[in-house]
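>>> With the sequence up front, the predicted model follows.
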Amino acid sequence: MTRPFENIRILDLTHVLAGPFSTYQFALLGADVIKVEAPNAPDCARGRGPDGNLNNDLRGLNYQVQASNKRAMTLDLKTDKGRSVFKKMVKKTDVLVENYRTGALGSLGLGYDELNALNPKLIYCSLTGYGDYGDRAMVNAYDNTIQATSGIIEQSGGHKPGVSFVDYAAGYNAAFAISAALHQRNTTGKGTHISSSMLEVAMTMMAPEAAAALHPVKIKRDKEAGISAYQTSEGILMIGAFTPDQNCRMWEMLGSQGYKIDAAFKETNDWEALWEKTSAIKETLTYQPIHEPKGKMEEYDTAA
């Protein structure tokens, strides 16, 4: 692939993960991404990672993995001089991406309306935790709090998955929206304001579960046995036999390996049949350690 965003300039007013990851996509594809940080409050990701020396140098690995191909500068937007310099940069910018608290830049006179007046072609993308409106609009958010609020942790058995995938998904979502806005600008010649919240992204990733929760017909059903993890004598095994047909083939395979199976488990020609057998299948697939009967060893020793 060529560098499709080579002539695009992006002002990156982001920090932590979702925002920097979003602008990172454009940096990889040729855009001129300029990261703007406050002089006394750099991106906290700069000080995070396994290497203490890099952290002290503000080049922590958490920062580096999403900072490639970007330029960086410091600018105090709380001062008149800093805002004046920033506005001059905006006039020659295609995209601005920020993930400060909702309304923070607006309170400095750097909201979409003010900057659109300076540059009508500007695409202004705001990444937030909970959106622009509502009771939590002004609340800061992190991946873990969004996972809890959205119900992802509940869907995961009460445990947070080990990676910040909502941050990454939110970054991709914003990058896709910005790409669409750039395409639209080629037709209209006008910029736009994009608002992308982590909560909305999290809910989108749970679309089937959210739709089922809102649907008038309620049913309590276990997840299909073939897409669950099982403890074995050699560790945890994750199975990917999702559909009724895949379930049948899984049991045929287990049978060919010498495992004793219930022939009824292979009789799943449709979803209803599979769901009906889910509990029994899970019980069969669950590892049960083999224990010697009590006293057997003593009897053996006595006989010896």
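Good, I have the coordinates. Numbering: from 1, shown residues only.
>>> When you work out contacts or count neighbours from here on, use the C-alpha atoms and nothing else.
Noted.
>>> Around Arg221, count how many other residues there are.
10 (other C-alpha atoms under 10 Å).
>>> Ok, Arg249 next?
Arg249, neighbours per other C-alpha under 10 Å, totals 14.
>>> what helix or strand does it sit in?
Here Arg249 sits within helix 244-256, counting by DSSP states H and E.
>>> What lies in contact with that helix?
Gly226, Ala241, Ile261, Phe265, Lys266, Glu267, Thr268, Asn269, Asp270, Trp271, Leu274 (C-alpha atoms under 8 Å, 6 or more residues apart in numbering).
>>> tell me the contacts of the fourth one?
Phe265 makes contacts with Cys248, Trp251, Lys277, Ile281, as judged by C-alpha under 8 Å, 6+ apart.
>>> Output these in CSV, with neighbour count and distance to Arg221 appended to each entry.
CSV is the format used below for these (neighbours: other C-alpha atoms under 10 Å; distance: C-alpha to C-alpha, whole Å):
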residue, neighbour count, distance to Arg221
Cys248, 19, 20
Trp251, 20, 22
Lys277, 17, 11
Ile281, 20, 14
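>>> In helices, which of the contacts of helix 244-256 fall?
Using DSSP state H to define helices, the subset of these located there is Trp271, Leu274.
>>> Pick the one among the contacts of helix 244-256 closest to Thr2.
The shortest approach to Thr2 among the contacts of helix 244-256 belongs to Ala241, at 38.6 Å (C-alpha to C-alpha).
>>> Show the buried residues in the contacts of helix 244-256.
Neighbour-count burial (16 or more other C-alpha atoms under 10 Å) applied to the contacts of helix 244-256 gives Gly226, Ala241, Phe265, Lys266, Thr268, Leu274.
>>> dump the residue contacts of the fifth one.
When you say that, I think you mean Thr268. Per C-alpha under 8 Å, 6+ apart, neighbours of Thr268: Pro244, Asp245, Asn247, Cys248, Leu274.
>>> if I look at the fourth one, how far off is Leu237?
When C-alpha to C-alpha, to the nearest Å is applied, the distance between Cys248 and Leu237 equals 18 Å.
>>> cool, and the third one?
As judged by C-alpha to C-alpha, Asn247 and Leu237 stand 16 Å apart.
>>> So if I had to pick from those two, which one is more boxed in?
Asn247 (24 against 12).
>>> Distance of the more buried one relative to Phe265?
Asn247 is 8 Å from Phe265, by C-alpha to C-alpha.
>>> Point out the other elements, helices or strands, that the helix or strand hosting Tyr124 touches.
Secondary-structure assignment from DSSP H and E places Tyr124 in strand 123-128. Applying 3 or more C-alpha pairs under 8 Å, 6 or more residues apart in numbering; DSSP states H and E, one finds that strand 123-128 contacts strand 95-98, helix 165-188, strand 192-197.
>>> Put this next to the first one:
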Amino acid sequence: MGLALEGVKIIDLSRVLAGPFCTMILGDLGAEVIKIEHHQNGDETRFWGPPFVEGESAYYLCANRNKESMTLNLKAEEGKEVFRHLVKDADIVVQNFKTGTLDKLGLGYKQLNEWNSKIILASITGFGQTGPYKDLPGYDYIIQAMSGLMNITGEEAGSPMKVGVAISDVITGLYTCIGILSALHHRQHTGEGQEIDIALLDCQISALVNVASNYLVGKTEPKRLGNRHPNIAPYQVFTVADGEMVIAVGNDQQFARFCNILELAELINDKRYATNRSRVENRSSLIPILQRELLKDSKQNWKRLFDEHAIPNGPIHTISETFNDPQVLAREMVIEGNHPHIPSLKLTGSPLKLSKSPVKVRHHPPLYGEQTAEILQRVGYTSAEIKEMKKNQVI
């Protein structure tokens, strides 16, 4: 059974998270991914820790499986020549250098297109290739701040908060995948490669979705609501007898069932709460009524009742509880792979479940420069030439 992207070759110049996360997904789908790292130090995330396992950082391991790693000095003329050999039969180059860096190296899209007219170049930056901020560095944290995401995250009376993972990087990686797959489809019909300009700020603003629309259409400044939803009620964290849980009532029918379970049938036809709109407008009086009833029983009992009556709900798991949850395990979201230094390396599984071309973990996250010699030999270099390159700090 073949893999969805089998035969697609990617040269990955990216590092940290957005680019590597994108290329890992493409690698999971079967693409050949050659990760090119700086000839003296490599991807920064190799050093981001603890934790480290046998010298490998957990951060690096999370986004670099199904790749080969080679080192290369792109500032050296011989290094550029090696890069040319790699590009001429590749499909995609992914890079996240600062705007203009590839052009300064003589390796921008115009040059790549001369070497390979079908090449697709995906360029990831903080702020994009145009605009007044194009030359500024843009890490995930900065983007969470500047996109408005932090200002709507956290308790109403508290400080703005970032999300617990580098969500702007993750979203950007996903958008970059979409762009690359779209460009491959376009090339299939036209024979043309193209350049994809992806900005973390653009991607995070797009991911504001309904909150952005609330502002653009409603002309009101969205505020922090803690664990409440700006457009739906009741849709938040509630305290129960032995802790907390999320209850997410998404429509009026669910609300009626929810009220019956709580023995609050009188709320169903109360004009203050009969529709979602009225519930949102009267949230301040509704929530205390619901909260009083929910304190009367445990998480386990409430979950059983809510599940029986199709009321969306869930416990607030720790990460350890998540990775031991029977549903998570049944969906193979924890996988074990081989690694030369780490016995039974555990990684997060892929959420992509394709019936005809399933995802497969074929390669462990590579050691720094692990396949350098092998890749060079594949494009025609001899052992003597490779030895000389190492001597000259080309690799």
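Thanks, I have the structure now. Treat the numbers as computed from the prediction; the structure is a model and nothing was measured.
>>> can you map out the strands along structure 2?
With DSSP state E as the criterion, structure 2 has strands at 9-12, 32-37, 52-53, 56-57, 68-71, 92-95, 120-125, 194-199, 235-240, 243-248, 313-315, 334-337, 345-348.
>>> Dump these into JSON lines; add distance to Asp169 of structure 2 as well.
Below are the strands of structure 2 laid out as JSON lines (distance: least, C-alpha to C-alpha, whole Å):
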{"stretch": "strand 9-12", "distance to Asp169 of structure 2": "16"}
{"stretch": "strand 32-37", "distance to Asp169 of structure 2": "18"}
{"stretch": "strand 52-53", "distance to Asp169 of structure 2": "22"}
{"stretch": "strand 56-57", "distance to Asp169 of structure 2": "18"}
{"stretch": "strand 68-71", "distance to Asp169 of structure 2": "21"}
{"stretch": "strand 92-95", "distance to Asp169 of structure 2": "14"}
{"stretch": "strand 120-125", "distance to Asp169 of structure 2": "10"}
{"stretch": "strand 194-199", "distance to Asp169 of structure 2": "10"}
{"stretch": "strand 235-240", "distance to Asp169 of structure 2": "26"}
{"stretch": "strand 243-248", "distance to Asp169 of structure 2": "26"}
{"stretch": "strand 313-315", "distance to Asp169 of structure 2": "27"}
{"stretch": "strand 334-337", "distance to Asp169 of structure 2": "22"}
{"stretch": "strand 345-348", "distance to Asp169 of structure 2": "17"}
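>>> Which one, of these, ends up nearest to Thr372 of structure 2?
strand 68-71 (4.0 Å).
>>> that older thread, how far does the helix holding Arg249 of structure 1 sit from the chain's center?
33 Å (C-alpha atoms, centre = their mean, to the nearest Å).
>>> how about the helices and strands packed on strand 123-128 of structure 1 in TSV, adding mean neighbour count and distance to Gly47 of structure 1?
Converted to TSV, these look like this (neighbours: other C-alpha atoms under 10 Å; distance: least, C-alpha to C-alpha, whole Å):
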stretch	mean neighbour count	distance to Gly47 of structure 1
strand 95-98	24	20
helix 165-188	18	18
strand 192-197	19	25
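>>> any chance of those in a markdown table, with distance to Met206 of structure 1 too?
Below are these laid out as a markdown table (distance: least, C-alpha to C-alpha, whole Å):
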| stretch | distance to Met206 of structure 1 |
| --- | --- |
| strand 95-98 | 25 |
| helix 165-188 | 11 |
| strand 192-197 | 15 |
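>>> Tell me which of these sits nearest to Ala45 of structure 1.
That would be helix 165-188 among those, by C-alpha to C-alpha, at 13.4 Å.
>>> which residues of structure 2 does that closest one align to?
The alignment of helix 165-188 of structure 1 onto structure 2 (TM-score structural alignment) covers residues 167-190.
>>> mean per-residue distance, that stretch to structure 1?
Compared with structure 1 after fitting, stretch 167-190 of structure 2 deviates on average by 1.0 Å (mean C-alpha distance after the TM-score superposition for structure 1).
>>> ok, Phe26 of structure 1 - how many residues close by?
Based on other C-alpha under 10 Å, the number of other residues close to Phe26 of structure 1 is 24.
>>> pretty sure it contacts Arg3?
No - counting by C-alpha atoms under 8 Å, Phe26 of structure 1 stays clear of Arg3, with 9.3 Å between them.
>>> Find residues that contact each of those two.
By C-alpha under 8 Å, 6+ apart, no residue touches both Phe26 of structure 1 and Arg3.
>>> can you give me the helices in the stretch 1-150 of structure 2?
Under the criterion DSSP state H, counting those that start in this stretch, the stretch 1-150 of structure 2 contains helices at 18-28, 58-61, 77-87, 101-104, 109-115, 140-146.
>>> okay, and the fifth one goes to which residues in structure 1?
Helix 109-115 of structure 2 lines up with residues 112-118 of structure 1 when matched by TM-score structural alignment.
>>> So which bits of the matching stretch are buried?
Tyr112, Leu115, Asn116.
>>> Surely the first one is in contact with Tyr124?
Put plainly, it is Tyr112 of structure 1. Yes - taking C-alpha under 8 Å as the definition, Tyr112 of structure 1 is a contact partner of Tyr124 at 6.4 Å.
>>> Need the residues touching each of these two.
Common neighbours of Tyr112 of structure 1 and Tyr124 (C-alpha under 8 Å, 6+ apart) are His193.
>>> sorry, back to before: return the most buried member of the helices of the stretch 1-150 of structure 2.
helix 18-28 (a mean of 27; mean count of other C-alpha atoms under 10 Å).
>>> Kindly spell out which helices and strands sit in contact with that helix.
So helix 18-28 of structure 2, by 3+ C-alpha pairs under 8 Å, 6+ apart, packs with strand 9-12, strand 92-95, helix 167-190.
>>> Ala202 of structure 1 maps to what in structure 2?
By TM-score structural alignment, Ala202 of structure 1 lines up with Gln204.
>>> Any idea how many residues pack against its match?
Gln204 of structure 2: 23 neighbours (other C-alpha under 10 Å).
>>> How about the contacts made by Met150 of structure 2?
Neighbours of Met150 of structure 2 in contact, by C-alpha under 8 Å, 6+ apart: Gln144, Pro160, Met161, Lys162, Val163.
>>> For PyMOL, write the selection for the buried entries among these.
Selection command for PyMOL covering only the buried members of those, criterion 16+ other C-alpha under 10 Å:
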select buried, resi 144+160+161+162
